[in-house]
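Visitor: okay, structure incoming, though there's no sequence with it:
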């Protein structure tokens, strides 16, 4: 399917690995000019090399900036004045019991997970509205709908993204700008692969995945981890002109993990 993205410029924050890199690759595969972002020039260069191995003709632009800070967002905006697509993918998480989550930890996750998207959207959405077209996509998590007790602060930021996204979507009425949120479920990134290998050291990667899902994600209807490329494909569609009727939505790409209907 041609998603008609060849003339579009996309900024994907935190796109040097995992879901972010898969989103950047999916957009690039559809012909978009993609700004690959990470905190260091080395990590950005490695991601660009990896994407080009799969997509040699990819139009990729490097951007080293820490968008988890106000100064980093300012640097991004200075380097990239306008975009057609903004994917607010940057986010950090940690598994810590509620009673051990310090004020500093709460503030750090709020600054990175929330304020990065707020600052960038404040700049780029204004321009999209002036042009009458554009896409903003927040990458949340199924934890935004099913909060995890071992990650109360992370879950809270993922829920807050749903509210922010819907609020911004209300500003787009009567335009071809859309603002949506995509909620991935448990996804098999490199860090997750290492984690489950440590949990099940005597199992093959396939066995470790099956055991982890059976023991920890029994609600999953697909019975496996989601692949980053599956998230990338969903985001690329939502970013495309073909998804023009999707606005203000929370789109679950969770493998059926979340049971409620809404």
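Guide: Alright, I've got the coordinates. On a predicted model such as this, the values are computed, not experimentally measured, just so you know.
Visitor: rest of the way, CA atoms for contacts and neighbours
Guide: Noted.
Visitor: tell me where the stretch 151-262 of the chain has helices.
Guide: Under the criterion DSSP state H, counting those that start in this stretch, the stretch 151-262 of the chain contains helices at 152-170, 190-199, 205-216, 228-239.
Visitor: wait, which of these is closest to residue 252?
Guide: Among these, the nearest to residue 252 by Cα to Cα is helix 228-239 (9.7 Å).
Visitor: can you give me the offset of that closest one from its chain's centre?
Guide: Relative to the chain's own centre, helix 228-239 is displaced by 10 Å; criterion: Cα atoms, centre = their mean, to the nearest Å.
Visitor: in it, what's buried?
Guide: 228, 229, 230, 231, 232, 233, 234, 235, 236, 237, 238, 239 (16 or more other Cα atoms under 10 Å).
Visitor: could you give the angle of it to helix 190-199?
Guide: Helix 228-239 runs at 150 degrees relative to helix 190-199, counting by axes from the mean of the first three to the mean of the last three Cα atoms, to 10 degrees.
Visitor: so which elements touch helix 228-239?
Guide: helix 18-29, strand 133-139, strand 176-184 (3 or more Cα pairs under 8 Å, 6 or more residues apart in numbering; DSSP states H and E).
Visitor: list of residues touching that helix?
Guide: 3, 18-20, 22-27, 85, 135-137, 180, 182, 184, 187-189, 243, 246, 253 (Cα atoms under 8 Å, 6 or more residues apart in numbering).
Visitor: rewinding a little: is it possible to get a markdown table of the helices and strands packed on helix 228-239 that adds mean neighbour count?
Guide: Formatted as a markdown table, the helices and strands packed on helix 228-239 follow (neighbours: other Cα atoms under 10 Å):
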| stretch | mean neighbour count |
| --- | --- |
| helix 18-29 | 26 |
| strand 133-139 | 25 |
| strand 176-184 | 25 |
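Visitor: how about the ones you listed in a markdown table, adding distance to residue 35?
Guide: Below are those laid out as a markdown table (distance: least, Cα to Cα, whole Å):
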| stretch | distance to residue 35 |
| --- | --- |
| helix 18-29 | 8 |
| strand 133-139 | 14 |
| strand 176-184 | 19 |
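Visitor: put this beside the first:
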């Protein structure tokens, strides 16, 4: 299978690091013009340079905008009024004891993880439908189904993302526009690497070894028994954005290493 996305404009939010960066790189390699987004111009410029070095001839546009607010979403839409592919990847996570998590933290997680994707989908979907073609992908998480007791506030937002994705897929029925959610499991992103850095320093083990220990203790149902790479997750996202995925919509597509112990 060869995925061709020439002539398509893709926006990947939160694409300066991790899964977002790997997704932007994968879409660019398939020929799409890719909009790279992050909160600061310096991070956006660095990501654009990295993708350009990895994918010679890549068509790239960088837009710095903090999508935690309506104003930040408006800034991105003003810079890029229409797109063919929208990957709602922007998101945050952090372990925190439920009884120590204030209202402001709950609201911030909801604004970043849910409202950003809602606002951008509301802005971009009508034009996709008018053209008869479009792809919207939300980044969920296995934590949407297995709510982690140390990240209840995070798990709640990812469950909301699944509801939003499924509902929008129904709303866009028979339009040529698909809406799906991709659910990663534990993934070796920069955020997870930072979370495990203290254990790496303390144990003297490699990040891969510490990652395996993390998975076996905290996600013992994992079948692969390790952290996935950002590229492994991005591969599924890129496919979901392709012409070949035209009959896949309203789905929660797991790339969780088998963490979710379910037949469907």
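Guide: Ah, there it is. Everything numeric in this text was worked out from a predicted model, so none of it was measured.
Visitor: for the helices and strands packed on helix 228-239 of the first structure, which one sits closest to residue 193 of the first structure?
Guide: Nearest of these (Cα to Cα): helix 18-29, 10.9 Å.
Visitor: next SSE after that closest one?
Guide: The first helix or strand that comes after helix 18-29 of the first structure along the chain, using DSSP states H and E, is strand 33-38.
Visitor: have a look at how far, on average, whatever helix or strand comes next after that following strand is from the second structure.
Guide: Next helix or strand after strand 33-38 of the first structure toward the C-terminus (DSSP H and E): helix 41-54. Once the two models are superposed, helix 41-54 of the first structure sits on average 1.0 Å from its counterpart in the second structure (mean Cα distance after the TM-score superposition for the first structure).
Visitor: compute the inter-axis angle for the helix or strand just after helix 41-54 of the first structure and strand 33-38.
Guide: The C-terminal neighbour of helix 41-54 of the first structure among helices and strands, as given by DSSP H and E, is strand 59-64. Here strand 59-64 of the first structure runs at an angle of 30 degrees relative to strand 33-38 (the same axes, to 10 degrees).
Visitor: ok, the spatially most central residue of the second structure - contacts?
Guide: The centroid of the second structure falls nearest to residue 89 when counting by Cα atoms, centre = their mean (2.8 Å). Counting by Cα under 8 Å, 6+ apart, residue 89 of the second structure makes contact with 12, 13, 14, 15, 19, 20, 138, 139.
Visitor: which single one of the residues you listed is nearest to residue 205 of the second structure?
Guide: residue 19 (23.9 Å).
Visitor: looks like the closest one contacts residue 190 (just checking).
Guide: No. Counting by Cα atoms under 8 Å, residue 190 is not a contact partner of residue 19 of the second structure; they are 9.2 Å apart.
Visitor: re the thing from before, mind putting the buried residues of helix 228-239 of the first structure into CSV with distance to residue 36 of the first structure?
Guide: Shown next, in CSV, are the buried residues of helix 228-239 of the first structure (distance: Cα to Cα, whole Å):
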residue, distance to residue 36 of the first structure
228, 16
229, 16
230, 19
231, 17
232, 14
233, 17
234, 18
235, 15
236, 15
237, 19
238, 19
239, 16
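Visitor: for the residue lying farthest from the centre of the first structure, give its distance to residue 67 of the first structure.
Guide: Here the first structure reaches farthest from its C-alpha mean at residue 202, the gap being 32.0 Å by Cα atoms, centre = their mean. In this view, residue 202 of the first structure and residue 67 of the first structure are 39 Å apart by Cα to Cα, to the nearest Å.
Visitor: before we move on, what about residue 199 of the first structure?
Guide: 32 Å.
Visitor: okay, the two: which has more neighbours?
Guide: Taking other Cα atoms under 10 Å, residue 199 of the first structure and residue 67 do not tie; residue 67 has more neighbours (28 against 13).
Visitor: excluding its backbone neighbours, what's nearest the equivalent of the more buried one over in the second structure?
Guide: If you follow residue 67 of the first structure across to the second structure using TM-score structural alignment, you land on residue 67. Among residues not flanking residue 67 of the second structure along the chain, residue 73 sits closest, at 5.1 Å (Cα to Cα, 6 or more residues apart in numbering).
Visitor: A helix includes the one you found, no?
Guide: Yes. Remark: residue 73 of the second structure belongs to a helix, assigned using DSSP: H, G, I helix; E, B strand; the rest coil.
Visitor: just confirm it contacts residue 120, I think it does.
Guide: Yes. If you go by Cα under 8 Å, residue 73 of the second structure and residue 120 touch, sitting 6.6 Å apart.
Visitor: list the residues that contact residue 88 of the second structure.
Guide: Applying Cα under 8 Å, 6+ apart, the residues near residue 88 of the second structure are 12, 13, 116, 117, 136, 137, 138, 139.
Visitor: secondary structure element for residue 5 of the first structure, which one?
Guide: Going by DSSP H and E, residue 5 of the first structure is not in any helix or strand.
Visitor: mind checking how far residue 239 of the first structure is from residue 8 of the first structure?
Guide: Going from residue 239 of the first structure to residue 8 of the first structure by Cα to Cα gives 10 Å.
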